[in-house]
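Student: This is the structure alone, sequence omitted:
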């Protein structure tokens, strides 16, 4: 657990999406890798070594935390049944052939788009060329995903150790647990090495017999609301604890580094400073509560921690977002 870490961002709800990036999307153009999030940077390192470079899940629409290097938002999978099918259900040969045809057609379309964009580039001013470069980066990202899809199209998926998850209406409190279980299985079967779970303000706290999540977060120092908010946080941290237990049972906890936190510390005043961050697993020599310097001239950017996490993962990156170096308060890589 860490204290006094943040990205020095302001903007309340609009800055929450910078939690895994250190950069707000409005400022992304000023950075070489735009506002790429740590999960997508790790996914780039994985490349096609697994069927899914990353798996991004969430309750309803999540919290807009995952972004590509082109500044494109990665929406979460919010249907556990769809995630299960993607992980464990093999498509019949007819569907695979249809997908192969679609991939080939899409590849031809992308080739034509790229050629047209390159020709257009010669006639643009500097500002427009920057926008075009962002567009071409998006095209290259899609081309890369197409290639990975082709590589895995005919490979059989892992066999599921559980019964198929049915496509049915569920309570959010059940979906959180189910997504954690599916993520654990995805890691255990090496279907992916990078996964996220976003639980935003759309989480139905009424299922815990409480007021709305958004309303509770704006507690105004009301003791009643704070007590209810603590119930929500206890629920979410309990599910995290259960997930950790699953990873330990599968003997992959020491090979999995977990980040748990939020892009807002005190929603009652819309503060994005001193963010709550927990790091677990990974075979790291954890130090309990790490209190980082609070003085402004000594503060350690949260992006430094993200850079060290990427280095632990095997990436040789020397810069991530607003990082000024690796994380000095403790050894991670």
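Tutor: All right, it came through fine. Just so it is clear, the model here is predicted, and its values are computed rather than measured.
Student: contacts, neighbours, all on C-alpha from now
Tutor: Will do.
Student: part of a strand, is residue 197?
Tutor: Yes - secondary structure of residue 197 (DSSP: H, G, I helix; E, B strand; the rest coil): part of a strand.
Student: Now do the contacts for it.
Tutor: Going by C-alpha atoms under 8 Å, 6 or more residues apart in numbering, residue 197 touches 56-59, 76, 179-180.
Student: between the residues you listed, which is closest to residue 311?
Tutor: residue 56 (20.9 Å; C-alpha to C-alpha).
Student: and that closest one, what does it touch?
Tutor: Neighbour list for residue 56: 66, 74-77, 195-197 [criterion: C-alpha under 8 Å, 6+ apart].
Student: Most neighbours among those residues, which one is it?
Tutor: Of all these, residue 66 has the most neighbours under the rule other C-alpha atoms under 10 Å, reaching 26 neighbours.
Student: There's contact between that one and residue 23 in this structure, I believe.
Tutor: No - contact criterion C-alpha atoms under 8 Å: residue 66 and residue 23 do not qualify, at 11.6 Å.
Student: Now do stretch 191-200: distance to the chain's middle.
Tutor: Using C-alpha atoms, centre = their mean, to the nearest Å, the mean C-alpha position of stretch 191-200 is found 6 Å from that of the whole chain.
Student: Which other helices and strands does the longest helix seen in the chain contact?
Tutor: If each helix of the chain is counted by residues according to DSSP state H, the longest one is helix 93-121. Helices and strands touching helix 93-121, as assessed by 3 or more C-alpha pairs under 8 Å, 6 or more residues apart in numbering; DSSP states H and E, comprise helix 126-152.
Student: Okay, one more to line up with it:
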């Protein structure tokens, strides 16, 4: 396989890579929305719903893998970004489609982290923050469960999806204390080899992107996740 300009930095590692070729996303080509009909299904190849009242696209491959092998690491997957999720409409469709390429279910995008400092804490482990997160989650769950009897059936479905995302965060917090590994697999780093980033979001976009990529490398080297 010939490596194009974009893959040239990976040339020394070509024997360790598996590059998929010949993929064609027919659903995105058929979708009339040039932007939102082709963004959220990059990793699923599924049809993007055009119904404003039915946010729906396929579950993405990264989350399918996270369910299968994510139990072996503290973080089932690492979903990072540099832009916040937008809630406005574009072409009559929710910008959630344009803000999220990772979907935990056909109707629920995976929560992404755009703050490098928070991503660092999730990777390296911050027990004090984990305790605070657990307290907040307990309160959120209690409030949500008390609200459920007051909702219509359709809204209960949405709430159940929301609660499942909360339970997923709970599992991540609990799993962070464990070190389950596949047989023979060992991290190349036991401690972070980079300082904790500042709490603020970098204002320079290239710097922000580079920092996010450095964090992904750190997570892989520490074997905190295998999917990002």
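Tutor: Cool, the structure landed. Not measured: the values here are computed from a predicted model.
Student: Could you check which residue of structure 1 pairs with residue 65 of structure 2?
Tutor: Residue 65 of structure 2 maps onto residue 42 in structure 1, with residues paired by TM-score structural alignment.
Student: count of residues packed around that match?
Tutor: Neighbours of residue 42 of structure 1 (other C-alpha under 10 Å): 21.
Student: likewise the one 5 residues further on?
Tutor: The criterion is other C-alpha under 10 Å. On that basis, residue 47 of structure 1 has 16 neighbouring residues.
Student: returning to that earlier point: quick one: which of the contacts of residue 197 of structure 1 has the most company?
Tutor: residue 57 (26 neighbours).
Student: Okay, it and residue 137 of structure 1: tell me how far apart.
Tutor: 24 Å (C-alpha to C-alpha, to the nearest Å).
Student: Please apply the same query to residue 226 of structure 1.
Tutor: As judged by C-alpha to C-alpha, residue 226 of structure 1 and residue 137 of structure 1 stand 45 Å apart.
Student: Isn't residue 73 of structure 2 up against residue 224?
Tutor: Yes - between residue 73 of structure 2 and residue 224 a contact is recorded at 5.4 Å, counting by C-alpha under 8 Å.
Student: the more surrounded of those two?
Tutor: Taking residue 73 of structure 2 and residue 224 together and counting by other C-alpha under 10 Å, residue 224 has the greater number of neighbours (27 against 23).
Student: show me the contacts for residue 63 of structure 2.
Tutor: 77, 102-104.
Student: The same query, at a cut-off of 10 Å, please.
Tutor: Listed by C-alpha atoms under 10 Å, 6 or more residues apart in numbering, the contact partners of residue 63 of structure 2 are 43-44, 69-70, 76-79, 102-105, 110, 227-228.
Student: Just say helix, strand or coil for it.
Tutor: helix.
Student: Check residue 58 of structure 2 too.
Tutor: coil.
Student: And the spatially closest residue to it that is not a sequence neighbour, how close does it get to residue 161 of structure 2?
Tutor: Nearest residue to residue 58 of structure 2, sequence neighbours excluded (C-alpha to C-alpha, 6 or more residues apart in numbering): residue 106, at 4.5 Å. As judged by C-alpha to C-alpha, residue 106 of structure 2 and residue 161 of structure 2 stand 11 Å apart.
Student: which position in structure 2 aligns with residue 177 of structure 1?
Tutor: Using TM-score structural alignment as the criterion, residue 177 of structure 1 maps onto residue 210 of structure 2.
Student: list the contacts for that match?
Tutor: Residue 210 of structure 2 is in contact with residue 216, counting by C-alpha under 10 Å, 6+ apart.
Student: what's around the aligned partner of residue 80 of structure 1 in structure 2, how many residues?
Tutor: Alignment note: residue 80 of structure 1 maps to residue 116 in structure 2; criterion TM-score structural alignment. Burial measure for residue 116 of structure 2: 26 neighbouring residues, criterion other C-alpha under 10 Å.
Student: Likewise for residue 130 of structure 2?
Tutor: 19.
Student: Can you get me a residue count around the spatially closest residue to it that is not a sequence neighbour?
Tutor: Spatial nearest neighbour of residue 130 of structure 2, chain neighbours left out: residue 173 (6.4 Å); criterion: C-alpha to C-alpha, 6+ apart. Look at residue 173 of structure 2: counted by other C-alpha under 10 Å, it has 21 neighbours.
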